[in-house]
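Peer 1: Coordinates only, no sequence provided:
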């Protein structure tokens, strides 16, 4: 289990423009960091850089604990705006795919379906699900991937109040178990042991 994630003076560019500049922060095991800021402030850019999808222009990311020599992308799971569901595959087939892809334990598939109220949809192709159901299926990937660090971009999009509550229960269980969550959000999230990092302004968070 990763005990801490450190960012040391990181900068990230998108399209030749410096979006994140000289940013430092630390998130410890059993804590969540909520990324705040206006559209264009760099929330999604930061998450994608942490996941390893974008290179750092400068600075360094460092892990403590776990397989500290591994890239953060190898010890994290990113859920962005796209749910990454294959429309022709059933709900359970989608989760079985992601479990195998991320070397997760097979028994986590049914646990994930139950945690996000997907059991009754297990054998329905993802393409027939509603927007909220597809979002829950996409978020269920977190539970079958078994990664210490969860990177979430607007995770409550398309979720009704009941589904948001179920998601917060899943996230808080992860935090209580020593996991780390970094989430970009415009909405309040009832995450335990959380702090906020305001992007688009000068300053660091520790």
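Peer 2: Perfect, thanks for sending it. It should be emphasised that the depicted structure is a prediction, and the values quoted were computed from it without experimental measurement. Numbering: from 1, shown residues only.
Peer 1: drop to CA atoms for contacts and neighbour counts, all remaining ones
Peer 2: Fine.
Peer 1: gap between the two ends of stretch 50-70?
Peer 2: Taking C-alpha to C-alpha, to the nearest Å, the first and last residues of stretch 50-70 lie 13 Å apart.
Peer 1: Give me the contact list for that stretch.
Peer 2: Applying C-alpha atoms under 8 Å, 6 or more residues apart in numbering, the contact partners of stretch 50-70 are 1-13, 22, 45, 48-49, 71-73, 76-78, 151.
Peer 1: before we go on, here's another structure to hold up against the first:
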């Protein structure tokens, strides 16, 4: 039995339950450096925000605060009325700078672990890889993948989490043009389900109707 061609669209996934992210009066700092002051942000189903600005302006710090990893100096973050640390298990899929792959582990082994962890059927692995044009490498060890291929694998992990709020730190950093196109399609599909996306980026990302927040001007 042959696998479905890459051009075949996957079965439409069900819409996410309605989710709202609210940020008010947020202050962030690193040592004596103020990264954000009195920041406000409202995000609803299907919306996306691109965090821009030079290195050191607080893009990653803001993402970490939204994920509940970092306590802000002031202000409030809520996800459907809950603090991020409480909402994270059901609402947030996180992608940091590290791809979370073990060198000797194949893509199949890595994604089986994540699918089981998130309670997602293993049958979801292959469609996620097809969407990223990585299904032909499913049994290749991570150590034999290029940096861009490793990033695509990490993005497949985000898809498998099946959570409505994606927090992505430089998701397109090592990707080539084809990889960025795959990412754009994934984001569009996620937003069509009512998902939310916030991404820190140094690269221009062509995501229709995405808002831009320049952290260097806060």
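Peer 2: That came through, no problem. These numbers were taken from a predicted model, which means no experiment stands behind them.
Peer 1: Fetch the TM-score of the aligned pair.
Peer 2: Remark: TM-score between the superposed chains equals 0.90 [TM-score structural alignment, normalised by the length of structure 1]; 200 aligned residues with a C-alpha RMSD of 1.8 Å.
Peer 1: which ones among the contacts of stretch 50-70 of structure 1 are found in strands?
Peer 2: 2-13, 22, 76-78, 151 (DSSP state E).
Peer 1: what ranges do the helices span in structure 1?
Peer 2: Ranges of helices in structure 1, per DSSP state H, are 43-50, 91-101, 108-115, 131-145, 161-176.
Peer 1: Save the ones you listed as CSV, and put in distance to residue 185 of structure 1 and mean neighbour count too.
Peer 2: Shown next, in CSV, are those (distance: least, C-alpha to C-alpha, whole Å; neighbours: other C-alpha atoms under 10 Å):
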stretch, distance to residue 185 of structure 1, mean neighbour count
helix 43-50, 8, 22
helix 91-101, 25, 21
helix 108-115, 22, 19
helix 131-145, 15, 24
helix 161-176, 13, 18
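Peer 1: how far away is the counterpart of residue 73 of structure 2 in structure 1 from residue 78 of structure 1?
Peer 2: The equivalent of residue 73 of structure 2 in structure 1 is residue 57 (alignment by TM-score structural alignment). Distance, residue 57 of structure 1 to residue 78 of structure 1, by C-alpha to C-alpha: 21 Å.
Peer 1: which residue is nearest the centroid of structure 1?
Peer 2: Taking C-alpha atoms, centre = their mean, the centroid of structure 1 lies closest to residue 151, which sits 2.3 Å from it.
Peer 1: which non-adjacent residue is nearest that residue?
Peer 2: In this structure, residue 151 of structure 1 finds its nearest non-sequential neighbour in residue 78, 4.6 Å apart by C-alpha to C-alpha, 6 or more residues apart in numbering.
Peer 1: what's the burial count for the one you found?
Peer 2: The tally of other residues near residue 78 of structure 1 (other C-alpha atoms under 10 Å) stands at 23.
Peer 1: Give the aligned equivalent of it in structure 2.
Peer 2: Match for residue 78 of structure 1 (TM-score structural alignment): residue 94.
Peer 1: tell me the contacts of that match?
Peer 2: 67, 158, 166-168.
Peer 1: Just to check, residue 88 of structure 1 is in contact with residue 124?
Peer 2: No. If you go by C-alpha atoms under 8 Å, residue 88 of structure 1 and residue 124 don't touch, sitting 9.2 Å apart.
Peer 1: neighbour-wise, which of those two wins?
Peer 2: Neighbours were counted for residue 88 of structure 1 and for residue 124 using other C-alpha under 10 Å; residue 124 has more, 16 against 13.
Peer 1: From residue 94 of structure 1, how far out is the more buried one?
Peer 2: In terms of C-alpha to C-alpha, residue 124 of structure 1 sits 11 Å off from residue 94 of structure 1.
Peer 1: and what of residue 103 of structure 1?
Peer 2: For residue 103 of structure 1, the distance to residue 94 of structure 1 (C-alpha to C-alpha) stands at 14 Å.
Peer 1: Kindly state which residue of structure 1 is aligned to residue 182 of structure 2.
Peer 2: Under the pairing rule here (TM-score structural alignment), the equivalent of residue 182 of structure 2 within structure 1 is residue 166.
Peer 1: what do you get for residue 115 of structure 2?
Peer 2: Checking TM-score structural alignment: residue 115 of structure 2 goes with residue 99.
Peer 1: quick one, what contacts its match?
Peer 2: The contact partners of residue 99 of structure 1, taken as C-alpha under 8 Å, 6+ apart, are 105-106, 108-109, 141, 144-145.
Peer 1: swap the cut-off to 6 Å and go again
Peer 2: 144-145 (C-alpha atoms under 6 Å, 6 or more residues apart in numbering).
Peer 1: How much space separates it from residue 83 of structure 1?
Peer 2: Taking C-alpha to C-alpha, one finds residue 99 of structure 1 at 15 Å from residue 83 of structure 1.
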